[in-house]
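Student: could you work out the structure for the sequence below:
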Amino acid sequence: MQHVTPEMQACIDQCLACYKTCASMAMNHCLELGGAHVEKQHFTLMMACAEICRTAAHFMLIGSPHHKHVCRECAEICTECAADCERIGDMDECVAACRACAESCWEMAA
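Tutor: Purely as a prediction, here's the structure:
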């Protein structure tokens, strides 16, 4: 069984924070503002980001050796989500959470 290192625990925490932020902002902030915030491509990306973050945390928590692959995908999706949220604007909390998670997941994927 794989031991959860301090670096892995930090990544789990970042993933869960990003999951919480993306899901909450999509379902509250974006739905309330409408317009570009609820365009299919953006909204789907936010939901995908939330789900891959939750999945990456889960893979690390259960000690799956596949967590590196999942973390790599998580980092890519978080990077894309951060850029899209920045493009749309008024989503600084999501941009910051996605960037922090991406950075942590890139380290786990290495």
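
Student: can we go C-alpha only for contacts and neighbour counts from here?
Tutor: Fine.

Student: got the contact list for Leu45?
Tutor: By CA atoms under 8 Å, 6 or more residues apart in numbering, the contact list for Leu45 reads 77, 81.

Student: touching, His42 and Ala83? I think so.
Tutor: No. Using CA atoms under 8 Å, His42 makes no contact with Ala83, being 10.5 Å away.

Student: quick one, which of the two is more surrounded?
Tutor: His42 (18 against 15; other CA atoms under 10 Å).

Student: next helix or strand past the helix or strand harbouring that one?
Tutor: Under the criterion of DSSP states H and E, His42 resides in helix 40-61. Per DSSP H and E, helix 40-61 leads on to helix 67-88 as the next helix or strand towards the C-terminus.

Student: quick one more, to check against the first:
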Amino acid sequence: MPDYPTSATQNQTILDALNRCVAACEYCATACLGEEHVQHMAACIRLDRDCADICALVARLVARGSEHARHLIKECMEVCTKCATECAKHNHPHCQQCAAACRACAEACREFAG
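Tutor: I've put the predicted structure just below:
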């Protein structure tokens, strides 16, 4: 049995935050590719992609009640925090929205992990 919250409400809260973060990161990475000085957005794009991937993986693990979710949630918090920090450096609306989604996801992961 997993040693983290398993109620439908608790799981839905973390799943919603993870999925919002995936969507924000994917959108941000795509929008960054269209920026005039795309080379200045390389770190943002890389982190967006990493963050989207780990959030998607953690969402699948949480949804199935995997015993491996807990330690990956900690990594997810770290990647979300780094992505939020990088995106916040840029004044593009997509970057600011992504930073907010990443911060919210990191906080939801913290609460879920206890």
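
Student: any idea how far the helix holding His42 of the first structure is from the chain center?
Tutor: In terms of CA atoms, centre = their mean, to the nearest Å, the centre of helix 40-61 of the first structure is found 5 Å from the chain centre.

Student: with stretch 61-70 of the first structure instead?
Tutor: 16 Å.

Student: what's in contact with it?
Tutor: Outside stretch 61-70 of the first structure, the residues that reach it (CA under 8 Å, 6+ apart) are 1-4, 12, 52, 55-56, 59-60, 108-110.

Student: which residues in the second structure does that stretch match up with?
Tutor: Aligned by TM-score structural alignment, stretch 61-70 of the first structure falls on residues 63-72 of the second structure.

Student: what residues sit buried inside the matching stretch?
Tutor: Within stretch 63-72 of the second structure, the residues scored as buried using 16 or more other CA atoms under 10 Å are 63, 65, 69-70, 72.

Student: the first structure: which residue goes with Arg103 of the second structure?
Tutor: Under TM-score structural alignment, Arg103 of the second structure pairs with Arg99 in the first structure.

Student: burial count for its match?
Tutor: 20.

Student: for Phe43 of the first structure, same thing?
Tutor: The burial count for Phe43 of the first structure: 21, using other CA under 10 Å.

Student: can you give me the buried ones in stretch 46-63 of the first structure?
Tutor: For stretch 46-63 of the first structure, using 16+ other CA under 10 Å, the buried residues are 46-61.

Student: quick check: the gap between the counterpart of Thr5 of the first structure in the second structure and Leu18 of the second structure.
Tutor: In the second structure, Thr5 of the first structure lines up with Ala8, judged by TM-score structural alignment. As judged by CA to CA, to the nearest Å, Ala8 of the second structure and Leu18 of the second structure stand 15 Å apart.
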